[in-house]
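A.B. asks: could you look at this predicted model? Sequence included:
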Amino acid sequence: MQKIAIVGAGRVGESTAQFLARRDIAREIALLDVREGAAAGAALDIQETAPLLRFDTRLTGSHEASVIAGAELVIITAGLPRKPGMSRSDVLDKNVEILDVILQDILVHAPQSRILVVSNPVDVLTYRAWQKTGWSRDRIFGQAGVLDTSRMAAFIALETGLSTHDIQALVLGGHGDAMVPMLRYSSINGVPLDHFMDQATLDNIVERTRHGGAEILALKQTSSAYGAPAAAIAEMVEAIALDRRRVLPTVALLDGEYGERDVAMGVPCILGQGGMERAIELELNAEERAAFDQSIAGVRKDLERLA
């Protein structure tokens, strides 16, 4: 890619820029933040690591929206962060306002781009971005499942003591307490998880995955997670920038998959040069379907709040 833009130079945005720069997958990364000097300072700080980390990506930053001009991909991390005790839905109204302003800037300065939404509640905001731009669904998608899957895999590794390299995990549904960790589609190098753990341990892993972000927020108090989210974003961006056509859990606009339309939900998707190239429909058993439907219902309830 020639240019990637990141809107929001807070902890997630800045960490994302660092992860992407280290992978050297774009000629330029531009950061935008409403706080004067914040994006420019973050960009310069990361740029000064280039000789040490050995990358050639050029970073710029500004509080002027024109800095994103010509970006092929815009990553939206800006928004009101959660505080301890808050759900992702609690920040919905304010973050919709923030997103609407950002979308206007994208339509003016980067109208040919693709949009990766990260801000919470990501399912609702991904839908909002599609609703406000009128773009095709391949150009607008959200990050949630890669992070949730990584958390689940990390918990499995911690419980079993086995290498993370061999763990395959999958999480569907909304990015919240009603997400659907898919034990049946998860394994350790092809061996089912129940070969290594009893059901009570697996159930604990599922619950810890669902509350993974809240656990970090409760521990840190003054900051939500940013390292793991940034790494998850970088994984998705690399799949697109290098046309890897990877199958990754992605917040996608559903168009008949799983019997659903007019809603954004986390499902496995093929990510490549074409953006969200295809949503993959898995066969769900009765228990998985019930959990997926519950997750869908929660997202639709939040969508009713959109003006």
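C.D. replies: That came through, no problem.
A.B. asks: rest of the way, CA atoms for contacts and neighbours
C.D. replies: OK.
A.B. asks: what's the following helix or strand after the helix or strand that contains residue 74?
C.D. replies: In this structure, residue 74 sits in strand 73-76 according to DSSP states H and E. Heading C-terminal from strand 73-76, the first helix or strand you meet, by DSSP H and E, is helix 92-109.
A.B. asks: what's the burial count for residue 296?
C.D. replies: Residue 296 sits with 21 neighbouring residues when counted by other CA atoms under 10 Å.
A.B. asks: residue 52 too?
C.D. replies: Using other CA under 10 Å, residue 52 has 7 neighbouring residues.
A.B. asks: residue contacts, it?
C.D. replies: Contacts for residue 52 (CA atoms under 8 Å, 6 or more residues apart in numbering) come out as none.
A.B. asks: what lies in contact with the strand holding residue 74?
C.D. replies: Taking CA under 8 Å, 6+ apart as the rule, strand 73-76 contacts 3-8, 68, 106, 113-119.
A.B. asks: now with 6 Å?
C.D. replies: With contacts defined as CA atoms under 6 Å, 6 or more residues apart in numbering, strand 73-76 is touched by 4, 5, 6, 7, 113, 114, 115, 116, 117, 118.
A.B. asks: those in strands, which ones?
C.D. replies: Among the contacts of strand 73-76, the members falling in strands (DSSP state E) are 4, 5, 6, 7, 114, 115, 116, 117.
A.B. asks: now which of those residues would you call buried?
C.D. replies: Buried by 16 or more other CA atoms under 10 Å: 4, 5, 6, 7, 114, 115, 116, 117, out of the ones in strands among the contacts of strand 73-76.
A.B. asks: tell me the contacts of the first one?
C.D. replies: With contacts taken as CA under 6 Å, 6+ apart, residue 4 has the following neighbours: 29, 71, 72, 73.
A.B. asks: and here is the other one:
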Amino acid sequence: TNRMASSQLVRALGQRRLHGVPDLPQNRVAILGACGAVGQPLALMLKRSAFVSELALYDTLDTRGLCADLGHIATKARVSSYQGGRQQLADCLRHCSLVVMLAGRPRQLGMQLSDLFEQNAGTRWPGTARRRCCCCLLTSPLNSSVPLAAEVLRRYGVYNPRRLFGVTAINSVRANILMAQKTGTPLDQVSVPVVGGHSSSTLVPVLSQVEPHCRLPASELLAMTRAVRGAADTVLQAKAGAGSASLSVAAAAHGFLHSLLCAMDGRQNVVESAYVESDATDGPAFCSNPLLLGQEGVEQNLGVGRLSESEAQLLSEAAQELGEQIDQGRRFARAWKPSAE
């Protein structure tokens, strides 16, 4: 059955890091917001990727210094620099097979997601990307920014729902770490799907589907769910106003991008979770859940699978808020006008 196939593929999440590499990398990858706290370490990791032939770095800040620095790392990938302006953005996006969007301000301690959206919604959106290009967003808040980007891409006639991803990998990474610590299972053998949205009140760790399967008391499951949902705030509080999670987010994003590049290169049975537009669930139009990736992006949406009663309740409670945030992004997109600069 589809459910059995989905379960088998979700198990692959625990062994999803693929190590085969192409002889001649062909992927030109753009990073929008390359100078930021997530952009710089992510650029470093992608510079070392055997799947990347060129890194195109774009920011409103001057990217030449970052470009020069990365250029002294002895890997095959070339590095090119772009700064500000519509033409520079268009040049950066030209011939890209993958675009990673990090632009925008990170969330600060105590900041409401609606306020963050108002600050970041005016960011330059990659409307001139090729239709066959995969676009991966990390611009906060993802619950609204991905639907916004979908509408902008649709306006330019290049939207393909199989190729637009909100990168939520950090949620599963955090859940995996907490579960490994709790059970003593080696981290590379643990897989915990996280579904729903990408905010503390809309993401749902599906602990009932953990691999390898284990039974924990209800009190411990509740505590772990709260820990996963509050992990981003834990980092914010620990940094005491000096920033949000950056290195861990960059590392998790790189893991997702590596898997996507593997799938684009023709590797089989690549499963990752991401926030995408889908009709695979009965809930909101956008949802994060496991996906089977292929050369064209999403090959099959695996849905959220079988949930426990408490997980289903959490997802149901999250649906209304998630739907409102999706509508917020779409409303902004309808009134959006590209900058003339």
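C.D. replies: Everything's here; your move. None of the values given here were measured: they were computed from a predicted structure.
A.B. asks: would you pull the TM-score for this pair?
C.D. replies: Overlay of the two chains. TM-score (TM-score structural alignment, normalised by the length of the first structure): 0.87; 288 aligned residues with a CA RMSD of 1.9 Å.
A.B. asks: picking up where we left off before, can I get the contacts of strand 73-76 of the first structure in JSON lines with distance to residue 17 of the first structure?
C.D. replies: Formatted as JSON lines, these follow (distance: CA to CA, whole Å):
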{"residue": "4", "distance to residue 17 of the first structure": "9"}
{"residue": "5", "distance to residue 17 of the first structure": "9"}
{"residue": "6", "distance to residue 17 of the first structure": "7"}
{"residue": "7", "distance to residue 17 of the first structure": "10"}
{"residue": "113", "distance to residue 17 of the first structure": "18"}
{"residue": "114", "distance to residue 17 of the first structure": "17"}
{"residue": "115", "distance to residue 17 of the first structure": "16"}
{"residue": "116", "distance to residue 17 of the first structure": "14"}
{"residue": "117", "distance to residue 17 of the first structure": "15"}
{"residue": "118", "distance to residue 17 of the first structure": "14"}
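A.B. asks: right, and the pair among the residues you listed with maximum separation?
C.D. replies: 113 and 118 (15.8 Å; CA to CA).
A.B. asks: tell me which of these two has more neighbours.
C.D. replies: Of the pair residue 113 of the first structure and residue 118, residue 118 is the one with more neighbours under other CA under 10 Å, namely 25 against 21.
A.B. asks: ok so, going back, which stretch of the second structure lines up against the strand holding residue 74 of the first structure?
C.D. replies: Mapped onto the second structure using TM-score structural alignment, strand 73-76 of the first structure spans residues 98-101.
A.B. asks: what about the matching stretch, how far off from the first structure?
C.D. replies: Taken over the aligned residues, the distance from stretch 98-101 of the second structure to the first structure averages 0.7 Å (mean CA distance after the TM-score superposition for the first structure).
A.B. asks: for the aligned residue in the first structure for residue 166 of the second structure, give me its contacts.
C.D. replies: In the first structure, the residue matched to residue 166 of the second structure (TM-score structural alignment) is residue 142. Residue 142 of the first structure makes contact with 116, 117, 118, 126, 250, 251 under the criterion CA under 6 Å, 6+ apart.
A.B. asks: what residue in the second structure is paired with the fourth one?
C.D. replies: To tie it back to what came earlier, the one meant is residue 126 of the first structure. Match for residue 126 of the first structure (TM-score structural alignment): residue 146.
A.B. asks: likewise residue 155 of the first structure?
C.D. replies: Mapped onto the second structure by TM-score structural alignment, residue 155 of the first structure lines up with residue 178.
A.B. asks: shouldn't that match be within a helix?
C.D. replies: Yes. Residue 178 of the second structure sits within a helix when classified using DSSP: H, G, I helix; E, B strand; the rest coil.
A.B. asks: neighbours around it, how many?
C.D. replies: Counted with other CA under 10 Å, residues neighbouring residue 178 of the second structure total 19.
A.B. asks: same check on the one 5 residues further on?
C.D. replies: Residues near residue 183 of the second structure, counting by other CA under 10 Å, number 13.
A.B. asks: distance of it relative to residue 220 of the second structure?
C.D. replies: Plainly put, residue 183 of the second structure is 11 Å away from residue 220 of the second structure if you go by CA to CA, to the nearest Å.
A.B. asks: one more: residue 322 of the second structure?
C.D. replies: Using CA to CA, one gets 26 Å for the distance from residue 322 of the second structure to residue 220 of the second structure.
A.B. asks: residue 78 of the first structure and residue 9 touch, don't they?
C.D. replies: No. Using CA atoms under 6 Å, residue 78 of the first structure is not in contact with residue 9; the gap is 7.4 Å.
A.B. asks: looking at the two, which is more packed in?
C.D. replies: Comparing residue 78 of the first structure with residue 9 by other CA under 10 Å, the one with more neighbours is residue 9, at 30 against 25.
A.B. asks: what kind of secondary structure is the more buried one in?
C.D. replies: Residue 9 of the first structure ends up coil, using three-state DSSP.
A.B. asks: that one contacts residue 39, doesn't it?
C.D. replies: Yes. Using CA under 6 Å, residue 9 of the first structure makes contact with residue 39 at a distance of 5.3 Å.
A.B. asks: quick one: common contacting residues for the two?
C.D. replies: Counting by CA under 6 Å, 6+ apart, the residues touching both residue 9 of the first structure and residue 39 are residue 33.
A.B. asks: okay, how far is it across stretch 27-39 of the first structure, tip to tip?
C.D. replies: 18 Å.
A.B. asks: biggest helix in the second structure by residues?
C.D. replies: helix 309-335 (DSSP state H).
A.B. asks: which strands and helices lie in contact with that helix?
C.D. replies: On a contact count with 3 or more CA pairs under 6 Å, 6 or more residues apart in numbering; DSSP states H and E, helix 309-335 of the second structure meets helix 142-155.
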